[in-house]
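K.L.:
Got a predicted structure here, sequence first:
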Amino acid sequence: MIDEQRNPRWLAVDILVKVSKGAYSNIELKNVIAESKLSQLDINLLTEIVYGVIQRKLTLEYYLSPFIQNKKVQDWVYQLLLSAEFQMIYLDRVPTRAIFNESIEIAKTKGHNGIRAFVTGVLHTMERKGFPKLDAIEDPKEFRSIKYSVAPWIIQQLDAQLGENKANQILASINQPARQTARINTQKITQAEAIQALNDQGYKASVSKVAEDGIIVANGSVARSQLFKNGSLTVQDESAMLVAETMQLKPGMTVLDACAAPGGKSTHIAQRLGKNDHILALDLHSKKVALIRSNAKRMGFANQIDAKVLDARKIGPIVKDDYFDRVLVDAPCSGIGLMRRKPEIRYEKALNDSENLHKIQLEILDAVAAKVKNNGIITYSTCTILKQENENTITEFLKLHPEFNLIQTQTQKQLKSLRKTPYLNIYPDDFESDGFFIACLQKRA
């Protein structure tokens, strides 16, 4: 019999069903791992199956189609077959016998004899006949969509904006496993001390080549480490760490984080300011504001970060004009730059989402513009790689607000220092980190 709390394949199917109905893969995984009794090896397998199946969903569905044809299959049975197929094709180290035995046992336990027989038949037919060739797809657009498992509209936009070669490099990179990265809290620990402490605990930690305060961590979940629990570090992607780096922060500054949840960038700003400085951190939703406060407390910045429930577009009467030295607008966006880390994004979003978000981004920038002091800076960032939400938003804002200039975005490690644009585009294939856009807008005296 299968122990449901200890079986990574069973848990993977449960998570995949929830994600197929709209849940977020990273949140579901985090919750299941926290509540399960899995070993680290099984956590690794669970994570690999869940992300792998979602990342390669269109490819796997293409491979599965001839084996189930037009039969109506329950959601969990469909996800079970996709997960078995993923393991067979992409996980060389996992024996086919183990995949078959456990998948059939799950079918028997979750369903009935008819489902067990169906799953058994499909798996053995796959093994006997092999999978259909992608080369059989005649339409070039459909071929790339299924090969990379990305919605056609995203490929079309990337081709138009970046060229087919760069688009293909990005598309190939997002199906690789995401690295686990963390940001050290420089108020509590040095980078060298954090790396040494993690290595002593059995992790494999190394210096980030992207972000000044970043480290790369393997061999276990860093969120389970003592350093995470005591606020010496936090889990954050390297690209996201660049945002606070580019803000040109100094002790004594007044700072607004206009779209702050879950608080990663707010805490990064806090550790770069003086201990008596304050950040006003806003978010629309009370649950997300609670997350900001929780992160601030864990990392020792509860007294510095004032988290409030407020739509940044309504900040007008709340704060006087010319008040902030620095404003961060980490704007709501389509998240297309996160396709490696949150793979379901590539299937859920549509082009009109980007166009609608562009309007909201402009409204937020317009609302905060008057709150910036002369010579103050708005840092605008997104985790998307589409121009509609990046360059186009900045261009339109500058037309509406000629009192602002676009200035050079600079990181501590001088990333892409030879680029021709003042803003910074980080693509998923550049450094194996999330796709990000960062622009700095300075208000003229």
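P.N.:
Received the coordinates, thanks.
K.L.:
Every contact and neighbour count from this point should use C-alpha atoms.
P.N.:
OK.
K.L.:
Look at residue 420 and say how many residues are nearby.
P.N.:
8 (other CA atoms under 10 Å).
K.L.:
how near is it to residue 408?
P.N.:
10 Å (CA to CA, to the nearest Å).
K.L.:
any idea where the strands of the stretch 301-445 of the chain begin and end?
P.N.:
305-309, 324-330, 372-382, 404-407, 424-426, 436-443 (DSSP state E, counting those that start in this stretch).
K.L.:
Equivalent analysis for the stretch 151-300 of the chain, please.
P.N.:
Under DSSP E, counting those that start in this stretch, the stretch 151-300 of the chain gives strands at 181-184, 204-207, 214-218, 233-235, 255-257, 279-283.
K.L.:
Of all the residues in the top helix by length along the chain, which ones are buried?
P.N.:
If you go by DSSP state H, the chain has its longest helix at helix 351-369. Buried residues in helix 351-369, counting neighbours by 16 or more other CA atoms under 10 Å, are found at 354, 357-358, 360-362, 364-366, 368-369.
K.L.:
could you check the angle strand 372-382 makes with it?
P.N.:
160 degrees (axes from the mean of the first three to the mean of the last three CA atoms, to 10 degrees).
K.L.:
between helix 351-369 and strand 324-330, what angle do the directions make?
P.N.:
170 degrees.
K.L.:
How far does helix 351-369 sit from its chain's centre?
P.N.:
20 Å (CA atoms, centre = their mean, to the nearest Å).
K.L.:
what about residue 201, neighbour count?
P.N.:
Once other CA under 10 Å is used to define contacts, residue 201 is seen to have 12 neighbours.
K.L.:
Roughly how far does it sit from residue 222?
P.N.:
10 Å.
K.L.:
and the comparison structure, right after this:
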Amino acid sequence: MNEENKNPRLMAVEILTKVAKNGAYSNLALNQVLKKNQLSRVDANLLTIIVYGVLQNLLLLEFWLEPFVKGKKMDDWVNQLLLMSLYQLKFLDKVPDHAVLNEAIKIAKNKGHDGTRKFVTGVLHAILRKGVLETAIIEDETERLSISYSVPVWIVEELKKQVGYDKTVSILVSLNKAPKQALRVNESKISVEEVASELISQGFKVENSQVAAGSLIVEKGGHVSLTSLFAEGKVMLQDESASLVVEAMGLNGDERVLDACAAPGGKTMQIADYLRTGTVTALDIHKHKIKLIKENALKCGFEEKIKQLQLDARKMGAYFEPKSFNQILVDAPCSGIGLMRRKPEVRYEKSLQDSLNLHKVQVGILDKVADYVEVNGYLTYSTCTILDTENTRVITEFLEMHHEFEQIEVKTKLKLPNISKSLTIYPDDYESDGFFITRLKRVR
């Protein structure tokens, strides 16, 4: 790629267009671009800030932009260029307005034609001249919260029902903060202290997680995915909340464990890290994801502990005898609403009906795997969503069907507080991903 195309703003436009048009995941698309291009730390940080900033504030940016474009049909990339420029004008105080305009006009000229350049120039000058609308003009409270914090109305409504107005606002406010760069140390290869020391020597700012033992929060210094620690499988990029799931399983090290919905394998690797003489069987329905788990196992040094199998967990009877496992983890397919900070586009892609449909899938998976937990064994259920539909209601329905199981208290090493035995982490609690964890013991 030539130097002109290494412009971080141009890269941002292209990533945002892929997310909007092709449904790409922002974090994966961003990481791919960062790995492919040797950007300076300043440019890499600017690119990251713009991509996440636009997606986190998308409904608000569209609300501001609409009076200036009045529904005009335009190419996807032009729309993303305007949204990106508007984001910089309103949120990035250290970037001068003239620099934003100059870069936008340059991109419009290079990617489009003279008409595109004139249109982009006219819109941005009009925004600077007239200013944008205040969300206070929106009379309906829920709609105003939705636009102000760029979270669809249905999610705002569900959260208000679950946790009340004040907690909902607190959650919404927290979503606009930049996601932390969290990593989990592969303690089979290296200690937490050694990783912290090595990263600090490379110019990173590092602190211990207040949520998950064995996790570190990394600030400044760039992206850990570009370090040798990551390449050698000594660390994995994994949010603190996600790391809690396996931690809460309370593994002794000699168990036969099933990870029923394993891809991409982060929790499988963590289970293997905790095992000494035990084994973990990782299931996923997609061949390419099983390959990814295998690659991660090789990188992390766990190929002897991990067995991969392409299989729908609901069809386990063809391969396993009942009561085959000491512990089963169902990290269930879910709406991902707890990831709104890290994957901000997820909020725009899901509906309440999606959540209701997933509820049925989740209950179905738990129902099918239950037979394969031994007596006095454990079934752990987790999701990266914060919607009761996919969390507490799933567990209630499962327990009504399976009286041989009882719910037990979720315990973590750092003793995070839980409610009604389950652990629900909201995005504002620790500025980590939203997550839900429940443990069930088979008593007969």
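P.N.:
Here it is on my side, so go on. Treat the numbers as computed from the prediction; the structure is a model and nothing was measured.
K.L.:
Was I right to think residue 281 of structure 2 contacts residue 259?
P.N.:
Yes - Residue 281 of structure 2 lies in contact with residue 259 (CA atoms under 8 Å); the separation is 6.0 Å.
K.L.:
of these two, who's got more company?
P.N.:
Neighbour count, other CA under 10 Å: between residue 281 of structure 2 and residue 259, residue 259 has more, with 23 against 19.
K.L.:
what do we get in structure 1 for that one?
P.N.:
For residue 259 of structure 2, the aligned residue in structure 1 is residue 257 (criterion: TM-score structural alignment).
K.L.:
How about the contacts made by its match?
P.N.:
266, 279-282, 327-330 (CA atoms under 8 Å, 6 or more residues apart in numbering).
K.L.:
Generate a PyMOL selection restricted to the buried entries among these.
P.N.:
In PyMOL, a selection of the buried entries from the contacts of residue 257 of structure 1 looks like this (16+ other CA under 10 Å):
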select buried, resi 266+279+280+281+282+327+328+329+330
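K.L.:
For the residue nearest the centre of structure 2, give me its contacts.
P.N.:
Residue closest to the mean C-alpha point of structure 2, counted by CA atoms, centre = their mean, is residue 339 at 3.9 Å. Residues near residue 339 of structure 2 by CA under 8 Å, 6+ apart: 346, 384-385, 433-434.
K.L.:
What is the burial count for residue 62 of structure 2?
P.N.:
Residues lying near residue 62 of structure 2 (other CA under 10 Å) number 18.
K.L.:
For the residue lying closest to it once chain neighbours are set aside, give its distance to residue 288 of structure 2.
P.N.:
In this structure, residue 62 of structure 2 finds its nearest non-sequential neighbour in residue 83, 7.3 Å apart by CA to CA, 6 or more residues apart in numbering. From residue 83 of structure 2 across to residue 288 of structure 2, the span is 35 Å (CA to CA).
K.L.:
And these two? Which one has more around it.
P.N.:
Comparing residue 83 of structure 2 with residue 288 by other CA under 10 Å, the one with more neighbours is residue 83, at 24 against 13.
K.L.:
so the more buried one is in which element?
P.N.:
Take DSSP states H and E as the rule and residue 83 of structure 2 turns out to sit in helix 76-91.
K.L.:
which residues of structure 1 does that helix align to?
P.N.:
Under the criterion TM-score structural alignment, helix 76-91 of structure 2 matches residues 75-90.
K.L.:
list the buried ones in that stretch?
P.N.:
Buried, per 16+ other CA under 10 Å, within stretch 75-90 of structure 1: 76-88.
K.L.:
Just give me the closest of those to residue 206 of structure 1.
P.N.:
When those are compared for distance to residue 206 of structure 1 (CA to CA), residue 87 wins out at 29.3 Å.
K.L.:
who's in contact with the closest one?
P.N.:
Residue 87 of structure 1 neighbours (CA under 8 Å, 6+ apart): 49, 94, 99.
K.L.:
if we look at stretch 159-176 of structure 1, which residues are touching it?
P.N.:
Contacts for stretch 159-176 of structure 1 (CA under 8 Å, 6+ apart): 52, 55-56, 148, 150, 155, 158, 339-340, 386-387, 427-429, 432.
K.L.:
okay, among these, which ones form the most distant pair?
P.N.:
Across these (CA to CA), the longest gap, 27.9 Å, separates 52 and 387.
K.L.:
neighbour count winner among those two?
P.N.:
Taking other CA under 10 Å, residue 52 of structure 1 and residue 387 do not tie; residue 52 has more neighbours (23 against 17).
K.L.:
Quick check: chain neighbours aside, which residue is closest to the more buried one?
P.N.:
That would be residue 86: by CA to CA, 6+ apart, it lies 7.0 Å from residue 52 of structure 1.
K.L.:
if I read this right, the one you found contacts residue 53, doesn't it?
P.N.:
Yes - Residue 86 of structure 1 is within contact range of residue 53, at 6.2 Å (criterion: CA under 8 Å).
K.L.:
Overlap in contacts, these two.
P.N.:
Common neighbours of residue 86 of structure 1 and residue 53 (criterion: CA under 8 Å, 6+ apart): residue 60.
K.L.:
and residue 70 of structure 2, how far is that from residue 63 of structure 2?
P.N.:
11 Å.
K.L.:
ok, these two, which is more surrounded?
P.N.:
Comparing residue 70 of structure 2 with residue 63 by other CA under 10 Å, the one with more neighbours is residue 63, at 16 against 8.
K.L.:
Setting the sequence-adjacent residues aside, check what's closest to that one.
P.N.:
Of all residues not flanking residue 63 of structure 2 in the chain, residue 147 sits nearest, at 7.3 Å (CA to CA, 6+ apart).
K.L.:
biggest helix in structure 2, by residue count?
P.N.:
The residue-count maximum for a helix in structure 2 (DSSP H) belongs to helix 153-174.
K.L.:
mind listing what residue 43 of structure 2 touches?
P.N.:
residue 8.
K.L.:
Which secondary structure state does it sit in?
P.N.:
Of the three states, residue 43 of structure 2 takes helix under DSSP: H, G, I helix; E, B strand; the rest coil.
K.L.:
What is the end-to-end distance of stretch 87-104 of structure 2?
P.N.:
End to end - CA to CA - stretch 87-104 of structure 2 spans 12 Å.
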